[in-house]
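K.L.:
predicted model and sequence below, questions to follow.
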Amino acid sequence: MGDILFLAHRVPYPPDRGDKIRSCHILKYLGSRAPVHLLAFADDARDLGHDAELARHTVSATVIPRSKSMLVAGLQSLVRGTPASIAAFDHRSMRKAVGEVLAGHAIDAIYVFSGQMAQYIPRDFAGRLVMDFVDMDSAKFAAYAKDAHGPMAWINAREGRLIADHERAVAARADVSLFVSEAEAALFRAQGGAARVQVVENGIDTEFYDGDAGFERLNAAGPLIVFTGQMDYRPNVEAVDWFAREILPQVRASYPQARFAIVGRRPGGTVTALGKLSGVIVTGEVEDVRSWLAAATIAVAPLELARGIQNKVLEAMAMARPVVATPAAACGIDHGGALRVAEDANAFASEVVALLDDPSAARALGAAARARMVERYGWSARFSVLDTLVGLATPGRAGDRSAA
């Protein structure tokens, strides 16, 4: 086959947040099998300057800084009648770059990562089109609308409706639409999505996320409960706020020395304020999240709103940590019973306390979690279906770049 154009709403390197972890590994997989041209946005200065790493997996890579505010995007969306999250990624330089790649190379397939980038698919493109929605953004905004009041309820409901229309229109055109879990795919089908829907799950690098791997280790005195994630992401903010205020006090009633570490970059005012509560640690960005996971007595994922598969859960399980998660955070993960699931604050606290009460059971749960990750969630096994979906050269053909 010819070349692949890979469009990403965030540059797939470094893989330091959920969406970038998935896009990074997909880019590596595609780049090992065909020439790939990457066009991506960067909304953080730290995402620039990784040309050497991207060159290992692409034949060309263009990263365009994006700084449009949501206020400007919101005003544009009202004028144009489009979703604000689509307007936020509308950029003249990206349109120009797409045109130049298509004019200068024999592009047989376009891999679109995230619905925001579908606006750059040329109307006359006749090659294979793979749309990786990952999860349903429209459902996320619909959920926001139910929890909001006043103008925000209207804004989120409008965004959800418009994104749903956008998702259906894009899926109708794509050769295949990808979702990260069967739950997301089923929801899309049920809400009128196209029939050409495929599940491509996330995986986990079990060699990197290994409690026995070499990295700096933290010394933890007393029970340490750890949450990891991007801390300017609303579901994560709501999750840690709920745990710190409603669950942790119940845990500390039994274990007064228990501490709750919120590990992740860009904590805003709500999260930073939690650091003033007894037993709560807010780290901000850390050099290596594995150090905190290795030190954790228990990892938690108390998300009330979650879409797709939670990488934070896969990472903690791969590190052989006992994990307690809400049904929303566990949804889509074929965990085989190797994590504890609890829905309300009382049940969640009870599960945490039960694991603290029985260290041997906690160690056994962690060992089972890692075994499940090794068995079920290797990246190569998860992505092998892409060979057919994208029309890739099979490994071993002349065009194979796996040795690069």
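P.N.:
Done, it's in. Residues are numbered from 1 along each chain as shown.
K.L.:
only C-alpha atoms from now on, for both contacts and neighbour counts.
P.N.:
OK.
K.L.:
break down the stretch 301-404 of the chain into its helices, ranges please.
P.N.:
Along the stretch 301-404 of the chain, the stretches classed as helices by DSSP state H, counting those that start in this stretch are 311-318, 327-330, 345-357, 359-376, 379-383, 386-390.
K.L.:
which of the residues in the third one are buried?
P.N.:
To tie it back to what came earlier, the one meant is helix 345-357. Under the neighbour-count criterion of 16 or more other C-alpha atoms under 10 Å, helix 345-357 has Ala345, Phe348, Ala349, Glu351, Val352, Val353, Leu355, Leu356 buried.
K.L.:
pretty sure the third one is in contact with Ser254, am I right?
P.N.:
Meaning Ala349. No. Ala349 lies out of contact with Ser254 (C-alpha atoms under 8 Å); the separation is 10.1 Å.
K.L.:
these two touch, right, Ala34 and Leu27?
P.N.:
No. With contact defined as C-alpha under 8 Å, Ala34 does not count as touching Leu27 (10.4 Å).
K.L.:
compare neighbour counts for the two and give me the winner.
P.N.:
The neighbour count for Ala34 versus Leu27, taken as other C-alpha atoms under 10 Å, is higher for Ala34 (25 against 22).
K.L.:
what about the more buried one, which SS state?
P.N.:
Under DSSP: H, G, I helix; E, B strand; the rest coil, the three-state class of Ala34 is coil.
K.L.:
tabulate the helices of the stretch 301-404 of the chain (JSON lines), appending distance to Ala8.
P.N.:
Below are the helices of the stretch 301-404 of the chain laid out as JSON lines (distance: least, C-alpha to C-alpha, whole Å):
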{"stretch": "helix 311-318", "distance to Ala8": "19"}
{"stretch": "helix 327-330", "distance to Ala8": "25"}
{"stretch": "helix 345-357", "distance to Ala8": "36"}
{"stretch": "helix 359-376", "distance to Ala8": "27"}
{"stretch": "helix 379-383", "distance to Ala8": "17"}
{"stretch": "helix 386-390", "distance to Ala8": "16"}
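K.L.:
try this one next to it:
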Amino acid sequence: MRVLFLTTRFPGDLRSGDRRRAYEQLRLLAPSHAITLLTFDDRGGDPALRRELFGLCERVILVPRDRAGMLVRAALALPTSTPLQAALYASPRLRQALHDACAQASFDLVHLQLARLGAFAPPSSALPCVVDFVDALSLNMARRARYDRGPMGLAARLEAHRLARYERELCGRVSAGAVSSARDRAALGDPPNVHLVHNGVDPAEFPFSDTPRDAAAIAFVGNLGYFPNVDAASWFATQMPRIRVAMPAAELRLIGARPAKRLLRLAAHVEGVRVIGPVERVHPHLARAAVAIAPMRAGSGQQLKILEAMASGTPVVATTDAAAAIEAVPARDLLVADEPHAFADAVLRVLGDRDLAATLARNGAEFVERRYSWRASAQALERVWRDAIGARTR
């Protein structure tokens, strides 16, 4: 297949969920198909990954990011029904690059990553188009609005309503869609043309580790500047004094890029909270932790932090929504709790019971190995592509 693959960010930074997903899709599908990558050039990420993608893709087209133009488009969209996410990325330069690419080569399919690129979906009479929603951004915004008390919470509430209409309308305009979890598909209205394409784990990057662990280390991994992660870490950190009464050596380690000031203040004032910040590789930190947590209240989609911790043999405690997104079985694959005290008690159970920790580690790793690989994810997307082209042919 000849595929024109559009993303909002160059897929060269594997610490970001949507970039990781795009990178794995390109890494596994580009050797078998002629893929042209069209994306904004943010000059970031790993130079080695950048070179790899240039080698894998038939062509890479980079469009300069016009930040001033993004702000103008967002301002103009405020009095309309257009989601700000869509307005920000409705770049005339990207549209011209898309037009030029289609004029210079014949494609079988256009692939758009994320609903925010919905403005670039070709007319139904033109090329088949697949949108990888990854998750329901409207659900993400609605959950943020519930917990963010600042101005961004008000903006999220407005954006959630706009996105809900926009995402459903987009599902009706494109040939097919992909989403990472059944809950996100339900948030889109369970359209028949939207298919499950799960996230995955690279077993070479996150191998099972049975080496000795820091007995009281609690790991939280993620982009520490992203609101759902900031909210989750802050929510759990309030329970650290209670946890340290039972286990004085307990330490919450916050691992990830762009630590928010809110988390830095927590680390300065709450005993047992430490911001490690960005790291070159996450696995060594997971392999040393006695337990990994995903106390997610906001956000959507499948949490890579859970899949990667499970693959590494680190027992996981998560909220119900986070566990349900990966369809894990509570008390078998991980522990689940939603109230602050109950969540803290579940963490203490794992820290204090080696047999329970070993059972969760083994079951979690087997669960992920059985269900979540990037190869299976890429194959699922490939089927969506073929079905979209086949439906157009029929």
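P.N.:
Now that the structure is in, tell me what you want to look at. Here the structure is a predicted model, which is why all the values come from computation and not from measurement.
K.L.:
overlay the chains and give the TM-score.
P.N.:
Aligned and superposed, the two chains score 0.90 in TM-score terms (TM-score structural alignment, normalised by the length of structure 2); 384 aligned residues with a C-alpha RMSD of 2.5 Å.
K.L.:
before we move on, back to that, of all the helices of the stretch 301-404 of structure 1, which one is nearest Ala97 of structure 1?
P.N.:
Nearest of those to Ala97 of structure 1, taken as C-alpha to C-alpha: helix 386-390 at 21.8 Å.
K.L.:
that closest one against structure 2, how far on average?
P.N.:
Compared with structure 2 after the fit, helix 386-390 of structure 1 shows a mean deviation of 2.2 Å (mean C-alpha distance after the TM-score superposition for structure 1).
K.L.:
what residues in structure 2 pair up with that helix?
P.N.:
Helix 386-390 of structure 1 lines up with residues 381-385 of structure 2 when matched by TM-score structural alignment.
K.L.:
centre of the chain to that stretch, how far?
P.N.:
Relative to the chain's own centre, stretch 381-385 of structure 2 is displaced by 19 Å; criterion: C-alpha atoms, centre = their mean, to the nearest Å.
K.L.:
what residues does it touch?
P.N.:
Contacting residues not belonging to stretch 381-385 of structure 2 are listed as Leu29, Leu109, Val130, Ala176, Gly177, Ala178, His195, Val197 [C-alpha atoms under 8 Å, 6 or more residues apart in numbering].
K.L.:
swap in stretch 349-365 of structure 1?
P.N.:
Stretch 349-365 of structure 1 has contacts (C-alpha under 8 Å, 6+ apart) with 223, 247-248, 250-251, 254, 297-298, 320-322, 324, 338-340, 342.
K.L.:
pull out the buried members of these.
P.N.:
Using 16+ other C-alpha under 10 Å as the burial test, the contacts of stretch 349-365 of structure 1 include 223, 247-248, 250-251, 297-298, 320-322, 324, 338-340, 342 as buried.
K.L.:
which pair in the residues you listed spans the largest distance?
P.N.:
With C-alpha to C-alpha as the measure, no two of those lie farther apart than Gln250 and Ala320, at 24.9 Å.
K.L.:
please work out which of the helices of the stretch 301-404 of structure 1 is packed deepest.
P.N.:
Mean neighbour count (mean count of other C-alpha atoms under 10 Å) peaks for helix 311-318 among the helices of the stretch 301-404 of structure 1, with a mean of 26.
K.L.:
what stretch of structure 2 does it fall on?
P.N.:
By TM-score structural alignment, helix 311-318 of structure 1 lines up with residues 304-311 in structure 2.
K.L.:
now the matching stretch: how far from the chain's centre is it?
P.N.:
Remark: stretch 304-311 of structure 2 is offset 12 Å from the chain centroid, using C-alpha atoms, centre = their mean.
K.L.:
quick one: average offset of that stretch versus structure 1, please.
P.N.:
Stretch 304-311 of structure 2, aligned to structure 1 and superposed, deviates on average by 0.2 Å (mean C-alpha distance after the TM-score superposition for structure 1).
K.L.:
so which residues make contact with that stretch?
P.N.:
Stretch 304-311 of structure 2 is contacted by residues 17, 199-201, 203, 206-208, 221-222, 286, 292-294, 315-316, 361, 364-366, 368-369, 372 when judged by C-alpha under 8 Å, 6+ apart.
K.L.:
hmm, 6 Å instead?
P.N.:
Residues outside stretch 304-311 of structure 2 that contact it (C-alpha atoms under 6 Å, 6 or more residues apart in numbering) are Phe208, Gly364, Ala365.
K.L.:
possible to save the residues you listed as TSV with distance to Leu252 of structure 2?
P.N.:
Below are the contacts of stretch 304-311 of structure 2 laid out as TSV (distance: C-alpha to C-alpha, whole Å):
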residue	distance to Leu252 of structure 2
Phe208	22
Gly364	21
Ala365	22
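K.L.:
in the stretch 151-300 of structure 1, which spans are helices?
P.N.:
With DSSP H, counting those that start in this stretch as the criterion, the stretch 151-300 of structure 1 has helices at 151-173, 182-190, 234-242, 248-254, 269-274, 289-295.
K.L.:
just name the most buried of these.
P.N.:
A comparison of the helices of the stretch 151-300 of structure 1 by mean neighbour count, using mean count of other C-alpha under 10 Å, puts helix 289-295 on top with a mean of 23.
K.L.:
now it: which residue numbers in structure 2?
P.N.:
Under TM-score structural alignment, helix 289-295 of structure 1 corresponds to residues 282-288 of structure 2.
K.L.:
outside of the matching stretch, which residues touch it?
P.N.:
With C-alpha under 6 Å, 6+ apart as the contact definition, stretch 282-288 of structure 2 has outside contacts at Phe206, Ser209, Arg213, Asp214.
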